[in-house]
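[1] can't give you the sequence, but here's the structure:
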């Protein structure tokens, strides 16, 4: 076979495998969405991985497409990011935006666009275009009052997570336990605002000026503003006709309206993942002809928000032998979380922090408490947070006195700590 013929065959295979034109701007039904995701996965096997995290009430698969240089597995030092849409089945723009985002990312990577290469080489991105396919099937096209908000059992999925202040969404909760997500957003409709935790309160010290404030409030405000100011109009704070205006296009969730059992609080408190809720359109089911403009409104914001996963500090916690350890408590002075941040199964920790000086305290059984002050010199523009490993020293054994009473082994201590972090059913 001549080299020219071989080249022509290779070009033909490329044309057959990769989509010839950008994804059409319309509402793809669940079957069409599934076929598109399967096609993307087959066309870009080196940078995508498609898997189901479970099924809806009616047995439809909840497909997640993972994008990155190692899409099938976690890589130490590469943070995990996720976008979720269509949690309420009648809020449909988010699923359109995430399908367009997938198309935009894989095409950019194929065409060697620097922004796409840097993002996918430094981040493992998980996209769940629909969390409620059954609700989408039931939805009609009314702008505000259409049916389909709930799942097939009549459950509002964003009121049904274990509440941090009251002490299931099984497929998503199980997914959160398998990945150490660092940053996340879930896309809704019916307003134009970026909302951040807490959504709820128990009337304690977290209530400040009508808001329910997290220990990482400065970071959450920054994250919300990154989205609103990269959006073409959200930052103006213009209200939809049935809501009040929002300063800078952002709001504390509780200050907007209290919401028990919400997903963003669950992510932050139980999973160490900072999540915001993005209300991306006044109309829950925008007319098809508006979709190209709405994509352009949100495109830069979606990309800029993903890059924020590289804020702050990341690294591993190593024991006295230099072995990475799981469940070491990694605390930042002045940020007392309801559930302390801990190193994951890889011994990794990630702390999204704005540039500045921070004092860390690291605690692990059998080792001395470690306190170090770190300077975070830059934001996410380098596509990597500051990297710093904490190296622990084994605690000295007592030199006198009665022999200590045998206590739990290290394994049982870790097990107990894990149990204490489990969500309330």
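    Sure thing, it's come through. Source: prediction; values computed, not measured. Residues are numbered from 1 along each chain as shown.

[2] make it CA atoms for all contacts and neighbour counts henceforth
    Will do.

[3] now the helices for the protein?
    3-17, 30-43, 93-110, 114-122, 133-138, 170-178, 217-230, 253-256, 263-271, 291-307, 410-420 (DSSP state H).

[4] run the chain-centre distance for the longest one.
    The reference is to helix 93-110. Helix 93-110 sits 16 Å away from the centroid of its parent chain (Cα atoms, centre = their mean, to the nearest Å).

[5] next one: the last one
    Per Cα atoms, centre = their mean, the displacement of helix 410-420 from the mean C-alpha position of its chain is 26 Å.

[6] below is an additional structure, to be compared with the one above:
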């Protein structure tokens, strides 16, 4: 009897410990790379739920959802139906070899442009399938409404949107959170606090595919769709001392703005009684380590949100139209925000007029954004209604800083950087000469030079000034003609 009482108490406290983590925790035995109770290393949570019973329950709920084969077919059909504004490609395969298909949507799909790129992905956790359905609905809506709807047209023409409907197709087939190796992919990324997570030999193929994808393309912002709660989550996801507390990133204001944009565009997310304004800092809600969100921001300059799009992880298929209606404007407004907000521009050399792969920093924000190699374009997301000191810098060039007032829209700000002057050798006029030149001889030489060439020198200076003015005028005209970013309020050249 005593043993039974002890076991009952243990089970009771276990249930309390896992009561509020359904969205970011797990529901069955699962290998997670991260912290546990102040310890590091590999660990598992074993909740008292039969995996077989859970599978049968979800198998029943899966009716009406696309299978992986049906999703792949839909993606390929989309590429044919909307080939004028899209293309498809695979970033790799799952453990079981299923392709990780991506749909790119743009008026120039597959071409590199000086436009911001945004990525959306879903089904990172196999038992959270709503996002994969929503993202295909989003892709189809953009296709059907391009040139008919203003927002659809704006997104297609000004943004390169990449959509990965399922990151974990094996987990979906198995009706479980982890992948085929039963690893939680949202604990599998390198982590700033948990360095033991940085062993690439232990990384899952789906995680490697995402990391390689991010290295090959420059994404400005991103969102990952999850289920089990209704909230927009932003970095940091963990804290240095692993405690549950608000842990702000350098761009906390900007992340709060982006999360609020999604929440306020949603039918009822911002009305949440659990999360003020329908948004939350990850570490404040439920700290995790090895998450994809923080890795994107730290290592690839990509502002990522984790979007919990519904309280129910796996609702009945009949609820999908309502969930699409709830999240549609939130998704569209978030994607459009990468071009409709922040400061954008190009960085060029004053000497050659060519693009520079320089960097942009903002005073009092310890975070640097790099410009693109080909166009020298940068896209710096910032919270609106504030003043910022924006600095462009690059080794070998003089830095340049401009103060801006960023209102509710985006601003274009181009930089023309001047090369630093190279140190000049002070050469003696007689250096290298086989003669005995004294100081008097040097002065006589200079007097002759000055007397004979004074007027010529003045003329050359005047001509140089005129040519400089003509060059700068042509450079500004060239900048205006070559700009590829549209939809912004005005362009300023610094």
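    Sure thing, it's come through. A quick note: this is a predicted structure, and the numbers were derived from the prediction, not measured.

[7] overlay the chains and give the TM-score.
    Taking TM-score structural alignment, normalised by the length of the first structure as the basis, the two superposed chains have a TM-score of 0.79; 351 aligned residues with a Cα RMSD of 2.0 Å.

[8] what would the helices of the first structure look like in JSON lines with distance to residue 351 of the first structure and mean neighbour count?
    As requested, the helices of the first structure are exported to JSON lines (distance: least, Cα to Cα, whole Å; neighbours: other Cα atoms under 10 Å):
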{"stretch": "helix 3-17", "distance to residue 351 of the first structure": "40", "mean neighbour count": "11"}
{"stretch": "helix 30-43", "distance to residue 351 of the first structure": "31", "mean neighbour count": "17"}
{"stretch": "helix 93-110", "distance to residue 351 of the first structure": "26", "mean neighbour count": "21"}
{"stretch": "helix 114-122", "distance to residue 351 of the first structure": "16", "mean neighbour count": "17"}
{"stretch": "helix 133-138", "distance to residue 351 of the first structure": "33", "mean neighbour count": "22"}
{"stretch": "helix 170-178", "distance to residue 351 of the first structure": "17", "mean neighbour count": "14"}
{"stretch": "helix 217-230", "distance to residue 351 of the first structure": "10", "mean neighbour count": "21"}
{"stretch": "helix 253-256", "distance to residue 351 of the first structure": "22", "mean neighbour count": "20"}
{"stretch": "helix 263-271", "distance to residue 351 of the first structure": "12", "mean neighbour count": "24"}
{"stretch": "helix 291-307", "distance to residue 351 of the first structure": "14", "mean neighbour count": "18"}
{"stretch": "helix 410-420", "distance to residue 351 of the first structure": "20", "mean neighbour count": "12"}
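
[9] including distance to residue 50 of the first structure, could these go into TSV?
    Shown next, in TSV, are the helices of the first structure (distance: least, Cα to Cα, whole Å):
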stretch	distance to residue 50 of the first structure
helix 3-17	16
helix 30-43	6
helix 93-110	12
helix 114-122	16
helix 133-138	17
helix 170-178	14
helix 217-230	27
helix 253-256	32
helix 263-271	22
helix 291-307	19
helix 410-420	29
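
[10] for residue 160 of the first structure, which of the ones you listed is the nearest?
    Smallest distance to residue 160 of the first structure across those (Cα to Cα): 8.1 Å, for helix 263-271.

[11] that closest one vs the second structure, mean deviation?
    Following superposition, helix 263-271 of the first structure is found to deviate from the second structure by 0.9 Å on average (mean Cα distance after the TM-score superposition for the first structure).

[12] Provide the aligned range in the second structure for that helix.
    Under TM-score structural alignment, the alignment places helix 263-271 of the first structure onto residues 292-300 of the second structure.

[13] ok, and the closest non-adjacent residue to residue 390 of the first structure?
    Once flanking residues are discounted, residue 390 of the first structure sits nearest to residue 317: 4.8 Å by Cα to Cα, 6 or more residues apart in numbering.

[14] separation between the counterpart of that neighbour in the second structure and residue 370 of the second structure?
    The equivalent of residue 317 of the first structure in the second structure is residue 347 (alignment by TM-score structural alignment). From residue 347 of the second structure across to residue 370 of the second structure, the span is 10 Å (Cα to Cα, to the nearest Å).

[15] what's the overlap in contacts for the two?
    With contacts taken as Cα atoms under 8 Å, 6 or more residues apart in numbering, residue 347 of the second structure and residue 370 have 357-358, 378 as neighbours in common.

[16] still on that earlier bit, contacts for the match of helix 263-271 of the first structure?
    So stretch 292-300 of the second structure is in contact with 186-191, 214-215, 218-219, 234-237, 302-306, going by Cα under 8 Å, 6+ apart.

[17] could you do stretch 140-156 of the second structure as well?
    78, 82, 85, 105-107, 161, 332, 335-336.

[18] if I read this right, residue 341 of the first structure contacts residue 329, doesn't it?
    Yes. The pair residue 341 of the first structure and residue 329 passes the contact test of Cα atoms under 8 Å, sitting 5.9 Å apart.

[19] more neighbours: these two, which one.
    residue 341 (24 against 20; other Cα atoms under 10 Å).

[20] so how far is residue 121 of the first structure from the more buried one?
    According to Cα to Cα, residue 341 of the first structure stands 26 Å off from residue 121 of the first structure.

[21] could you do residue 101 of the first structure as well?
    16 Å.

[22] quick one: residues contacting the residue nearest to residue 275 of the first structure when sequence neighbours are not counted.
    Using Cα to Cα, 6+ apart and skipping residues adjacent in sequence, the residue nearest residue 275 of the first structure is residue 184, 4.5 Å away. Contact analysis of residue 184 of the first structure by Cα under 8 Å, 6+ apart lists 81-84, 273-276.

[23] rerun at 7 Å
    81-83, 273-276 (Cα atoms under 7 Å, 6 or more residues apart in numbering).

[24] among the residues you listed, which recur in the second structure?
    Here is what carries over to the second structure from the contacts of residue 184 of the first structure, by both residues aligned by TM-score structural alignment, their matches' Cα atoms under 7 Å: 81-83, 273-276.
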